[in-house]
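# One predicted model, sequence on top.
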Amino acid sequence: MPIRTSYTALGCAGAALFALATGAEAQPCGTSTQSDAPPLYPLPQDGSWGFVGSDGEWRLAPQWRQVRPFSEGVAAAETDAGWGLIDSDGTFIVDPGAQDADRVIIAGETFALSPFKPMSDGCSAATPMDGTPYYVTSDGDTWTPPAFADRDVQDIGSFSEGLAWVRFAEGRVGWIDTAGELAIAPDFIDGGDFVNGRAPAAVNTENRGYIDTSGELVFPRKFILQEAGRYADGLAPVRLNDEAGYMGRDDWAIREIEHPDGDMREIDIATPFSDGRAAVRPAGMAAGPVWINTQGKVAVDPQEGARLTICSDTRLPAYTGGLLPLVVGHGTNICGNTPDIRYEGPGDPRSGPETMLWHLPWGRDKLVWLDKTGAKVIDQAACRRAPGVAALKAATDTGDLAPGAYRMTLSGTATGDVAPRRADAPCNRSEFTMDGNEATNAAGPWVLSLAGDAEWQGKPVAAMLSLGLPEGIEEGTKEIGATSEENLPSAYLWMSRRDAGPNAPRPATYTSQSGTLTLSQRNQTAITGTVEITFASRDAPSDEIILSARFNEIPYEAGPEVSVVETTGAVTALDESMPDDPLINFFTPAKAVESEDRLVLSLGEYGPKLELDLPAEYDGAFTAGPDADVSITFAGMPVTAEGQLERSDGRLSGDVTAKLGAHEQVDGAGSVTVRFAEIPVESDE
């Protein structure tokens, strides 16, 4: 059997002999260099990769072709020049340029795997396509262990507990120490990292076990395991005969997993633990992988209740930085067609089908990160601030609400304490604007919407307060009434389940019953005040929620105004025939979209809407018709019109009189004049 202490390799007549190395100098690997920086997580955007914090906001802007997770404050990142290593500031400590011999080909596009393994015990194991493997320190220095001299080295592992495995060209695996000398001779065909004094090792493809740091077999008594993974949390994934599971120091620890409903399942595939969770494929189940805790209980089942759809459920990624990366279906939870994915090269264990695929090739996919309970913490599709944009201050230095800020508390059926946040911050759906198809910015009515987070039945929900303000409301203290009372302020409280499947229970709509509103400011600039409201559930009136909120100078957002000024002939008859459906509903909401050469103004979204098509940047009077540069349709059919269009601060105002001859939507000729204002122009990119 191999012996314990360091050796240096000597070539002799084509054979590898080993002699004791004396006076070996300590080298840079073997001591962990844990970073004090908060964890960062890879995330793609528009074809490039960057890193976000646990709040989902960008810390390092998307700028790299590929990246890998951080470890000990260092991550691999690829540019067009190749792979390098960056620190937590995004600065390259090893310039890009390295390539790995292994690569993944996805739908015909080739991506080289990173030649840098995760930083461990102060070093990253590097396996460049050309040249001998070596180690890189967290400072970017390189080190080639003396044991590699005059040897053809295929692959190397990370340092763990002072030892790192090495695969030589003859297909044999040994371990080097931190001096770079052989500590365990290459008598094995496979091996892994040491954890608590044990490492997996194989004497042939069917016989595996665990050795100690002297290279001696310590568990089981013979090399009888068909599969053996590294230890973590005192447990190691193994396969013995036809049984997969986890063994402790001396015997089986987990042979079945337990689902929350008490259902017990045997294990088909087991993977090493990381952050107290391990990916497992249960036997006889088509639902995909689950993640268990160290007691063998299912802690995370992403696809339970159709909450998420894993795009490639043969892959079993591990937790990193306390979170689990998954590529899942986007929108309707449908991933799209699975592309052709294949690997080429000498064979890297990181290219196995069970490893994380750091690509999103399914068409309807996205990357999410889940916490240890399975809750979604980071979502690629979520709104976030642009890279480099700082968060707006929600409080002053004295602790008061900053202009544009608010806070809310909820008690009762739903609870929550919404810390001060800015209504005008990117991604905040709060707003103060006019309310209704016939509203105007000057006269109202208006609505103040404030978004927050709460808990309902122990589950996280997104809460939205919608406070309706009647026409002409002035400053002062007002009574809040039920939503059926038109002349009093009233409110709705909507809540939506976060991260829930389609069949999960959902909160009812809550409507105001009573309360008090105090306004110290309300104009077309901002609104300031306090409110306390008692809400009742529409489904169960005895279920009540008390909401209190304070808001300071929430900025007013001018809304698009549309009004029907005049109708004639058949259009008047059409309006009179629909007393319960005012004609104004045909022409709202309004939307303007401008491309490089055209401006389309839509008055209405469905049914007999008016749609103007003008040259880009148009401003002034117009005459529209089939042969004019400006065209107009009513309910999709060409008509004629004349009117005026004015631009100011990216918004459109004006009027249009559309003249209808024979038209399938009206009985006879007629016209309608519509006035519009404050319609924002969107860019068609």
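It's in.

# contacts and neighbour counts: CA atoms only from here.
Will do.

# Strands of the stretch 1-150 of the chain, residue ranges please.
With DSSP state E, counting those that start in this stretch, the ranges of strands along the stretch 1-150 of the chain come out as 7-12, 15-20, 41-45, 48-52, 58-64, 66-67, 74-79, 82-87, 92-98, 103-106, 109-112, 123-126, 134-137, 142-143.

# mind giving me JSON lines with the ones you listed and columns for mean neighbour count?
Shown next, in JSON lines, are those (neighbours: other Cα atoms under 10 Å):
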{"stretch": "strand 7-12", "mean neighbour count": "17"}
{"stretch": "strand 15-20", "mean neighbour count": "12"}
{"stretch": "strand 41-45", "mean neighbour count": "23"}
{"stretch": "strand 48-52", "mean neighbour count": "22"}
{"stretch": "strand 58-64", "mean neighbour count": "20"}
{"stretch": "strand 66-67", "mean neighbour count": "28"}
{"stretch": "strand 74-79", "mean neighbour count": "25"}
{"stretch": "strand 82-87", "mean neighbour count": "23"}
{"stretch": "strand 92-98", "mean neighbour count": "18"}
{"stretch": "strand 103-106", "mean neighbour count": "18"}
{"stretch": "strand 109-112", "mean neighbour count": "15"}
{"stretch": "strand 123-126", "mean neighbour count": "27"}
{"stretch": "strand 134-137", "mean neighbour count": "22"}
{"stretch": "strand 142-143", "mean neighbour count": "17"}
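
# take the one below as the second:
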Amino acid sequence: FLTTLVQLLLVCLICSGCWFKQSAPITHTPPPAAKEGTESGAPHAYQQTGLVDASGQESLTEKFAYILPLEEEPRLAAVMLSDTKWAFVKPDGEFAFDGRFEQGTGFREGLAVVQQDGKYGFVLPDGTFAVKPEFEFADWAGFHDGLCEVRSGETSAYVDKEGKIVIPYQRELFKAGNFRGGLTHYSKDGEEIFIDTQGKESFRSSLPGPFRYGDDLWVAGEENVTYLDAQGRDVLGKTFAAGRPFRDGLAAAKNEKGWGLIDKTGKFVIEPQYEDAETLTETLFAARKDGKWGVFKTTGEQVVPFEYDEIGYPSGGMVPVKVGTLWGLCDESGKLAVQPKYKSLHPWRDDKHFIFHIEGQ
């Protein structure tokens, strides 16, 4: 059990800053149990955590063992207090309600997945249960398109917000994951089968995976990628040497000249010329040249020079940047505002703060 949790922590740390290695900006999977710790202080032998703003001012230090980002309304975040105790806090860091859980994660579509007495259920923003813990496991990604994946043995099903099974337990669905754009998918007999929220087949694809989603389109494969719509149609009518999901109408894609940005017609709006690239926001993208990363406006104007080993997702006008093994913050003019000193940085999602982690001694 502990080994599995340690693996989950590594996923958390990787996703927290290294966006071009994984599409999702931050995982919803909780980290492992901490070492000795209490509600009054984070266990330093495990790690130090808190929030930092653009001035370098730190807060919520010495309080929690691990912090996950604020989620959608009602703007609550899951925090780890000790090895088997989780709670939920408001943007000011105060507890949202008295409830404590063995594990928890952020709210999605009004509910959060929690574990209590070894079972999984769904809690409301006031701390009461919408569905009491009854499942062997529930996907930490929570609800998407009104459904959440639950598991029994090596089978998975999908339940609604009342805990009723909408798509029955099936071996093929095991770890299929959350719905995106009204679809999820699983592999069978060499094909990828996409189903809707009623469990009905939408389309099949014989294209190689993985399949990633963004902005109403699926991108299939890691090499010679194809972009598909909800009916499985090749909407661009062309393939790219590599490509990533769309975000705010643009996607990073590669041809024989390098990486650039394409629009939803498949046209390069930022000419392919970089070693790697990724969209960050509606108006910013990151690119790598000579092994270093910088940031550009989608108009092509460079705002952060090619000086950094990695770039994270911006928030509140600040961009996480990595130098060597440590993360700091620079503003969107390229000025370094917070010197690199953190093991990881990712947005708290209040447009003011970033969650930081420092490994304990």
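Noted; the coordinates are in hand. Predicted, not measured: the structure shown is a model, and the values here were computed from it.

# re the thing from before, for Asp575 of the first structure, which of the strands of the stretch 1-150 of the first structure is the nearest?
Closest to Asp575 of the first structure of these is strand 41-45 (Cα to Cα; 48.3 Å).

# could you say what helices and strands the closest one packs with?
Packing partners of strand 41-45 of the first structure (3 or more Cα pairs under 8 Å, 6 or more residues apart in numbering; DSSP states H and E): strand 48-52, strand 58-64.

# one more time with 7 Å, if that's ok
Packing contacts for strand 41-45 of the first structure, counted by 3 or more Cα pairs under 7 Å, 6 or more residues apart in numbering; DSSP states H and E, involve strand 48-52.

# count of residues packed around Leu574 of the first structure?
18 (other Cα atoms under 10 Å).

# what about it, is that helix, strand or coil?
Applying DSSP: H, G, I helix; E, B strand; the rest coil to Leu574 of the first structure yields a three-state assignment of helix.

# Next one: it from Ile679 of the first structure, what distance?
26 Å (Cα to Cα, to the nearest Å).

# ditto for Ala299 of the first structure
50 Å.

# more neighbours, those two?
Legend: neighbour count by other Cα under 10 Å for Ala299 of the first structure and Ile679, higher for Ile679 (24 against 20).

# What is the corresponding segment of the second structure for whatever helix or strand the more buried one lives in?
Under the criterion of DSSP states H and E, Ile679 of the first structure resides in strand 670-683. The counterpart of strand 670-683 of the first structure in the second structure, using TM-score structural alignment, is absent.

# Would you map the helices across the second structure?
Counting by DSSP state H, one finds helices in the second structure at the ranges 2-17.

# Aligned to Phe107 of the second structure, what sits in the first structure?
In the first structure, Phe107 of the second structure lands on Phe70 (TM-score structural alignment).

# Next up, the contacts around its match.
Leu40 (Cα atoms under 7 Å, 6 or more residues apart in numbering).

# What of the one 5 residues further on?
In this structure, Ala75 of the first structure makes contact with 68-69, 85-87, judged by Cα under 7 Å, 6+ apart.

# how about a cut-off of 10 Å?
40, 42, 67-69, 84-88, 90, 92-93, 116-119, 124, 138 (Cα atoms under 10 Å, 6 or more residues apart in numbering).

# How many residues are close by Phe535 of the first structure?
26.

# State the number of residues packed around the closest residue to Thr132 of the first structure other than its chain neighbours.
With Cα to Cα, 6 or more residues apart in numbering as the criterion, Thr132 of the first structure has its nearest non-adjacent residue at 6.4 Å, and that residue is Val153. Residues lying near Val153 of the first structure (other Cα under 10 Å) number 22.
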